[in-house]
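**Student:** Based on what follows, work out the 3D shape:
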Amino acid sequence: MKFIDFFAGIGGFHSGLTRAGHEMVGWVEWDKYARQAYQAMYDTKGTYTANDITKIKSGRDIPDAEIWAFGSPCTNISVAGNRKGLGGEQSRLFFEIIRLLEDRDWKEKPSLLLMENVKNLLSSNRGWDFARVIAEMDQAGYDVEWEVLNSSWVIPQNRERIYIIGHKRGIATSPVFPINRSELEKKRNFGILRDVLEPAVDSKYYLSKDKVKQLLLNGKKITYSGLSNIKIIGNTSKTGHSSQDVVDVQGISKTITATEYKHTTQIAIKVNQVGNISNSKSFGGNPQTGRVYSDRGLSPTLNTMQGGSREPKILVEPCLTPDRVNKRQNGRRFKDNDEPIFTITTADRHGVLLSNGKTYAIRKLTPLECWRLQGFTDEQFNKAKEAGVSNSQLYKQAGNAVTVPIVEVIGKKLKIE
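**Tutor:** Alright, predicted model coming up:
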């Protein structure tokens, strides 16, 4: 079936519905950076597009399509937003969809509506906002079903969202919900969080030793009395070098010298670099090759082997907003090893704690990892990146996106009988 992609962003609906066999014939998106990414990622030639849904004069100006998909802005509904509800400046754009529907003759209206929003829509304004959504769809001629689905069933990110399907009355369409968890797990992109992580990450994503200590103490991972028993790996040092000058252009740590090798707890190194130092057993190096770092970009001080196994026993724990000692979101600072990451948002930069129980490093997620956590492919990310989209916008776009594998599963159940 043909579909229109409203509030398109970077095309979570586009990717999911096309994977399910549907065809995009029009898209609407006002953000210039999202449009830049969208056009780089997809073949939009010959399709209808508009920048601003409020400037579309009539629903009759939109091409015919059996499906209208929209994740209308949740800014005023989300618990992380200002909670003004559907009357807020962004979230009221839902009513633009209703306006465009009402402009079309009954025969020209789409057979199916697919809406996504935050779970908090159910309780926003004591539930009246959700009731208003259902009532508006009902008046437009649609019977409605809905379900809350968690993206953690398809990707390692905890992201609860409500998906609402509107079925045009008089058209024989198939019910979509309920969707069993097993149906979604068949589309799982990554098994666990560590599978999402890039093998080698630039040092700019890693926190300094002092910041790591703050977060570990703040998150009750360690106590002050336990500080002397652990090693903190960060990107600053106490050797007189600046934090930008710890590792030279060849990737060799300037903090490691022949006289300092015994004082490993006082030396901070960039854990993403590969450096060489001869016979450096105290740094986890191989006495033959002198390699200080593993080929996965993690310091071997984090790689504890067991029984000759080649797999490092590194704990990968989600870290809530590592760039903020005082976090905005409620709840724990760290999750358990390989639990789903905290919900990706447009504002918060979540990260991971890497440890073996004695040595700790914390870093922020990269933009690519955030895109992976929404189900987009590396190829799609690279197309957006090569089109000139900045890292800050790539983060924002991931936070705004709809989880692709969820949409794909729903898309395969959208049928006209």
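**Student:** Please make it C-alpha for all contacts and neighbour counts, starting now.
**Tutor:** Fine.
**Student:** I'd assumed residue 364 was in contact with residue 349.
**Tutor:** Yes: with contacts counted by C-alpha atoms under 8 Å, residue 349 reaches residue 364, the gap being 6.5 Å.
**Student:** in the helix or strand hosting residue 38, what's buried?
**Tutor:** If you go by DSSP states H and E, residue 38 is part of helix 32-41. Of all the residues in helix 32-41, those buried under the rule 16 or more other C-alpha atoms under 10 Å are 33, 34, 35, 36, 37, 38, 39, 40, 41.
**Student:** Isn't the second one up against residue 27?
**Tutor:** Just to be clear, that refers to residue 34. No: counting by C-alpha under 8 Å, residue 34 does not reach residue 27; the two are 11.7 Å apart.
**Student:** please give me the structure for this one as well, since I'd like to look at both together:
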Amino acid sequence: MTDQSTSSFDFIDLFAGIGGLRLGLESIGGECVFSSEWDKHSQKTYEAWYGERPAGDINLIEPSSVPNHHILAAGFPCQPFSLAGVSKKNSLGRAHGFDDVKQGNLFFALSDVIEAKKPAVLLLENVKNLVSHDRGKTWRVISARLDELGYEVHARIIDAAGWVPQHRERIFIIGFRREVFTPAFPEGVPFEFPVSDGRPHALRSILDEEVDSKYTLSDLLWRYLQNYADKHRAKGNGFGFGLPNLDGVTRTLSARYHKDGSEILISQGLGRNPRRLTPVEAGRLMGFPMDRLEIVVSDTQAYRQFGNAVVPKVAEAVARQIEIVLQQARLLGLDWKVRMGEELELAAG
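**Tutor:** Okay, here's the model as predicted:
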């Protein structure tokens, strides 16, 4: 381990995407010592923003080669457990969840790293549907594996609308290694998930006043979206485009936003078709500090990256709650970094 001060710690960023979890942990003094992300376009963005190119496919990384770290962060893949992903795979007659060898079993690659490196704290993120997928079996397997690895697990679905003008429900899974923290908290770690301050977040706050006309929907696409919505409305379905109140919040930004932008369209007044968000606006909607981050990929890839990302402000709020536990442990006389180092030495024999 590196710095042993109270405020700093080392972490790794697995399934890193464009670093939403990283930004959250860096905000409380963390230093990233290793990152992994297989998508080449996301690697390009990550390198431009953080100065390092992530390692690739986690399946090709030997767990023992990963640097020692205090906190493991991972936004492990959403698609096998998402409502859209499950629906698509069912329609194609394909397996999903842990039966999907290509994607679902990546959780077990993650657990191999956890088993090898024994981090003191886990910070994991996934889609809301993770807890209900396969009638709860997927979540039972995940939570049982983390318990088996020695972690006290805390999980909650958090809506990012408390921090950004977007409804975005995701499950955050926090694990505290028992052998590290039990001496300070014999009755369980007093971790509490964050609660937003209740301040309203308005969509208009992230919008630019002047936007290139290329983001305005064509007459053909706008007519198609209206007809599609009318057809489903007649059937009693709620499918259709979204034109949110500019003083309110939007639907969830998805990775497919680049296709037609239908879930979040911005009204431009009478006589003009609505428009998509620009990539920079999409980044702001996700809470990324776009005043200092440059988009270095195509619009299509930028939309995909933001649609798959973790909201940094939520990651920061969760990280600050973890920090409270670490501070409490210190006050109770537990040097959790030393304790973790001792456990690693014992594991090494």
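**Student:** Just give me the residue closest to the centre of the first structure.
**Tutor:** residue 370 (3.8 Å; C-alpha atoms, centre = their mean).
**Student:** What is the aligned counterpart of that residue in the second structure?
**Tutor:** With the correspondence set by TM-score structural alignment, residue 370 of the first structure lines up against residue 282 in the second structure.
**Student:** Can you get me a residue count around the residue nearest to residue 336 of the second structure when sequence neighbours are not counted?
**Tutor:** The shortest distance from residue 336 of the second structure to any non-neighbouring residue, by C-alpha to C-alpha, 6 or more residues apart in numbering, is to residue 180 (6.2 Å). Counted with other C-alpha atoms under 10 Å, the neighbours of residue 180 of the second structure add up to 26.
**Student:** Residue 340 is in contact with residue 180 of the second structure, correct?
**Tutor:** Yes: between residue 180 of the second structure and residue 340 there is a contact under C-alpha under 8 Å: 5.7 Å.
**Student:** any residues in contact with both of those two?
**Tutor:** residue 120 (C-alpha atoms under 8 Å, 6 or more residues apart in numbering).
**Student:** hmm, back to that, give me the helices and strands touching whatever helix or strand the residue nearest to the centre of the first structure lives in, please.
**Tutor:** Under the criterion of DSSP H and E, residue 370 of the first structure resides in helix 367-372. If you count contacts as 3 or more C-alpha pairs under 8 Å, 6 or more residues apart in numbering; DSSP states H and E, helix 367-372 of the first structure packs onto helix 378-386, helix 391-400.
**Student:** go again using 6 Å as the cut-off
**Tutor:** Here helix 367-372 of the first structure touches helix 391-400, going by 3 or more C-alpha pairs under 6 Å, 6 or more residues apart in numbering; DSSP states H and E.
**Student:** which residue numbers in the second structure go with the helix it packs on?
**Tutor:** Going by TM-score structural alignment: helix 391-400 of the first structure matches residues 299-308.
**Student:** So what's the residue count around residue 186 of the first structure?
**Tutor:** Residue 186 of the first structure has 12 nearby residues by other C-alpha under 10 Å.
**Student:** Which position in the second structure pairs with residue 120 of the first structure?
**Tutor:** Match for residue 120 of the first structure (TM-score structural alignment): residue 129.
**Student:** Against residue 242 of the second structure, how distant is that match?
**Tutor:** 22 Å (C-alpha to C-alpha, to the nearest Å).
**Student:** quick one, which of those two is more surrounded?
**Tutor:** Per other C-alpha under 10 Å, whichever of residue 129 of the second structure and residue 242 has more neighbours is residue 129, with 22 against 16.
**Student:** and that one, that's in a strand?
**Tutor:** No: per DSSP: H, G, I helix; E, B strand; the rest coil, residue 129 of the second structure lies outside any strand segment and is helix.
**Student:** Distance check, it against residue 192 of the second structure.
**Tutor:** Distance from residue 129 of the second structure to residue 192 of the second structure, by C-alpha to C-alpha: 22 Å.
**Student:** And residue 30 of the second structure, by the same measure?
**Tutor:** Distance from residue 30 of the second structure to residue 192 of the second structure, by C-alpha to C-alpha: 20 Å.
**Student:** Which of these two has more residues huddled nearby?
**Tutor:** Each of residue 30 of the second structure and residue 192 has its neighbours counted (other C-alpha under 10 Å); residue 30 has more, 20 against 14.
**Student:** ok so, going back, who are the neighbours in contact with the match of residue 120 of the first structure?
**Tutor:** By C-alpha atoms under 6 Å, 6 or more residues apart in numbering, the contact set of residue 129 of the second structure is residue 82.
**Student:** And residue 136 of the first structure? What does it align with in the second structure?
**Tutor:** Residue 136 of the first structure maps onto residue 145 in the second structure, by TM-score structural alignment.
**Student:** Equivalent analysis for residue 203 of the first structure, please.
**Tutor:** So, by TM-score structural alignment, residue 203 of the first structure is matched to residue 213.
**Student:** Chain neighbours aside, what residue packs nearest to the residue nearest to the centre of the first structure?
**Tutor:** Per C-alpha to C-alpha, 6+ apart, closest to residue 370 of the first structure is residue 398, 6.0 Å.
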